[in-house]
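>>> below are the sequence and a predicted model for it; my questions follow.
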Amino acid sequence: MQNKTTLWEFMTNSDYRMAIFIMLGIKTLQQLSGEAAIDAYMQPIIASTGSTISEETSSIIFGIVQLPGALLAGYLVDKMGRKPLLIASATGCAIALFAEGTYFYFQDVLETDVSSISWLPTTGIAVFVFMINVGIVTLPYVLLGELFATNIKGIGVSTFTLYGASLAFLVSKFFKPLANAWGEYTVFWIFGCICVLGIIFVLTVLPETKGKSFSEIQAILKRKTTKKDDVETKDTGKPQRSPPPYTA
């Protein structure tokens, strides 16, 4: 805490580059998966499906399933690890979103009789709400605490909270216009594709921080940053930098 820092240093210091890149990806997944829009338009979505379950009852169901999802995340985060839990959460959300979009496609485009699967819209959103609370909604705050040092943590949390809130506003703002223009099935499929891209991002970029000390996490991030810089240097034809010596 004696090493006070500024927002400018946070944005420009290469020591924070990989952590910022990781958090940008995780917060983008968190908000572009559609959680804010589905939460805001939950009752109109259910009403437009002709579900046998009323939109009021559906809202109660969605509110109830959030709690066990969040409790399960707290129980599993140190047992499964951050990466497996995020991947499981994103996978469950993707399946639910693609199923929801498929229902709207059959109902609105193919005009097929969907009375036999009228349970699907409520079930799909309930699964989405549960699975998103298992990892995508909760784990970014864990990672914020693990990837940034104490002296920069306040600026990091504020920056990414603002970034996430901005994305949530945009998703909520443009959900209805896009649904009216392209169909609700398209928007749900876009959210599902974001979850799939998030799985790839987590697999390839996010380091596993379970059971690691802050210094160990920082060493992993520095190795990733150094490797990226060396690849960029090789591409430009300039002399490669040697990685800095590791000190305990």
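Right, received. Where do you want to start?

>>> drop to CA atoms for contacts and neighbour counts, all remaining ones
Will do.

>>> list the buried residues for the helix ranked longest in the chain?
In the chain, taking DSSP state H as the definition, the longest helix is helix 150-182. Using 16 or more other C-alpha atoms under 10 Å as the test for burial, helix 150-182 gives 152-153, 155-156, 159-160, 164, 167-168, 171-172, 175-176.

>>> ok, structure two:
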Amino acid sequence: MLIAGRVFAGIGTGAICVVGPMYIGEIAESSIRGILGAFINMFLCSGILLTCIFGSFTSWRILSIILAVMPIIFGGSFIFMPETPVYLVKKNNLGGAERSLIGFRGTNYDVQTELKDIQKEIEDSQQKSVSIKDVFTSKANRRAFMSVVAVLAFQQLCGVNAVVFYTVPIFQAAGSSLAPNVAGIVIALVQVLSSYVSILIIEKANRKFYLVLSSVGMMLFLTALGMYFHLKRLNVDISHLGFIPIGSAVMFMISFSIGYGPIPWLLMGELFAPEVKGIGSGFAITTNWSCAFLVTYFFPIINSSLGAHISFYICAAIMAIATLYVCLIVPETRGTTLLEIQKILNK
């Protein structure tokens, strides 16, 4: 039953991770698109926190019933949400697209200019084929594909799940007497709070700035965790350094949440042209969860055979690569319309 439930949950989560950023990218004005996109990560973290809290004092069955209520509420409420203007223009429903824009922008907003931009973008995209081959033959599509798939891969290869899984040993190594479930709640709470902060600041600076800040921060704190467990493996007296594992784990989560938590989802909704959003987003999400599986599978194997410090060192090295990759490959999208983003990708 757990395996069957996980399969259906995986299908639903995968679909939401594709369509959610796409929906937000198509309804949001460029000035607030980053803020709305950052909500995805905050609510993901909030779900983890609630699961940790309820799971600490309920059974599997009660926890499953509680969590089953959430998609019911979502499905019931989202019925009343309008389709995106981009989708309606694709269906040649210009009247519906205009009403949708007015609903999202307000009656005092002149929607005609934005509606014409959407029409132009859709007309251009409909003249192009949408095979997987064409994703790589177009310069804009190829650069978008390389950027989105890479940052979503780095989002998992940074080892965020590994740090979560290793929360209890990290707290134990620091001499903490916290119960395992309390330690999990503490880390989840840090994620939620830092994700909320990211919503407040995400439009204050460029996307690339936050990605680089995030990857550099994670690299440093993963290295600190690796060094701590390395010294411990060498039987060095580190009793006076108990603050390092907890502090590093907390700062790692904060670093993750201000950059690699929200921004990859945001870029997925921003960078792909309409004609390749389905193919590109599907491949990006598949890559993301495949990397999550690899980290989950290999982390305990490396821990038991080579030591936890090697795992943290590997993740730190990946973050060093991510820093260079973002600086050289990923385009900046802050404050630009979806049509302008495609022009940037073609340069």
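Looks like it came in fine. Quick caveat: nothing in here was measured; it's all calculated off a predicted structure.

>>> picking that back up, packing partners for the longest helix of the first structure?
Applying 3 or more C-alpha pairs under 8 Å, 6 or more residues apart in numbering; DSSP states H and E, we find helix 150-182 of the first structure packed against helix 7-12, helix 17-32, helix 35-40, helix 139-147, helix 184-204.

>>> which one of those lies closest to Ile117 of the first structure?
helix 184-204 (15.8 Å; C-alpha to C-alpha).

>>> okay, buried residues for the closest one please.
Under 16+ other C-alpha under 10 Å, the buried positions of helix 184-204 of the first structure are 184-199, 201-202.

>>> that one against the second structure, how far on average?
Here the mean offset of helix 184-204 of the first structure against the second structure after fitting is 1.0 Å, by mean C-alpha distance after the TM-score superposition for the first structure.

>>> how about that helix, which residues of the second structure does it hit?
Helix 184-204 of the first structure lines up with residues 308-328 of the second structure when matched by TM-score structural alignment.

>>> do the same with stretch 114-126 of the first structure
Under the criterion TM-score structural alignment, stretch 114-126 of the first structure matches residues 238-250.

>>> just give me how far the matching stretch sits from the chain centre.
Put simply, stretch 238-250 of the second structure sits 27 Å off its chain's centre (C-alpha atoms, centre = their mean, to the nearest Å).

>>> secondary structure element holding the residue nearest to Glu56 of the first structure when sequence neighbours are not counted?
Excluding the flanking residues, the one nearest Glu56 of the first structure by C-alpha to C-alpha, 6 or more residues apart in numbering is Gln43, at 7.1 Å. Gln43 of the first structure is part of helix 42-49 when elements are defined by DSSP states H and E.

>>> what's the average distance of the helix or strand hosting Ser257 of the second structure to the first structure?
Assigned by DSSP H and E, Ser257 of the second structure belongs to helix 243-258. With the two structures superposed, helix 243-258 of the second structure lies on average 1.2 Å from its match in the first structure, counting by mean C-alpha distance after the TM-score superposition for the first structure.

>>> which other helices and strands does that helix contact?
Counting by 3+ C-alpha pairs under 8 Å, 6+ apart, helix 243-258 of the second structure packs on helix 160-165, helix 167-173, helix 180-201, helix 207-233.

>>> want to throw the ones you listed into JSON lines with mean neighbour count and distance to Ile53 of the second structure?
Converted to JSON lines, those look like this (neighbours: other C-alpha atoms under 10 Å; distance: least, C-alpha to C-alpha, whole Å):
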{"stretch": "helix 160-165", "mean neighbour count": "19", "distance to Ile53 of the second structure": "15"}
{"stretch": "helix 167-173", "mean neighbour count": "20", "distance to Ile53 of the second structure": "15"}
{"stretch": "helix 180-201", "mean neighbour count": "20", "distance to Ile53 of the second structure": "6"}
{"stretch": "helix 207-233", "mean neighbour count": "21", "distance to Ile53 of the second structure": "26"}
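
>>> in the helix holding Ser257 of the second structure, which residues are buried?
244-258.

>>> contacts for that helix, please.
For helix 243-258 of the second structure, contacts defined as C-alpha atoms under 8 Å, 6 or more residues apart in numbering pick out 41, 160, 163, 167, 170-171, 173-174, 187, 190-191, 194-195, 197-198, 202, 210-211, 213-215, 217-218, 221-222, 224-225, 228.

>>> could you redo the last one with a cut-off of 7 Å?
170-171, 174, 187, 190-191, 194-195, 198, 210, 214, 217-218, 221, 224-225 (C-alpha atoms under 7 Å, 6 or more residues apart in numbering).

>>> kindly report the same for stretch 184-201 of the first structure.
29, 32-34, 87, 90, 93-94, 97-98, 100-102, 104-105, 178-179.

>>> if you set the cut-off to 8 Å instead, what comes out?
Taking C-alpha under 8 Å, 6+ apart as the rule, stretch 184-201 of the first structure contacts 25-26, 29, 32-34, 86-87, 90-91, 93-95, 97-98, 100-105, 175, 178-179.

>>> and the aligned partner of Gly259 of the second structure in the first structure, what does it touch?
In the first structure, the residue matched to Gly259 of the second structure (TM-score structural alignment) is Gly135. Neighbour list for Gly135 of the first structure: 73, 85-86, 88-90 [criterion: C-alpha under 8 Å, 6+ apart].

>>> can we see that at 6 Å?
Neighbouring residues of Gly135 of the first structure by C-alpha atoms under 6 Å, 6 or more residues apart in numbering: 85-86, 89.

>>> cool, and Thr236 of the first structure?
Taking C-alpha under 6 Å, 6+ apart, one finds nothing in contact with Thr236 of the first structure.
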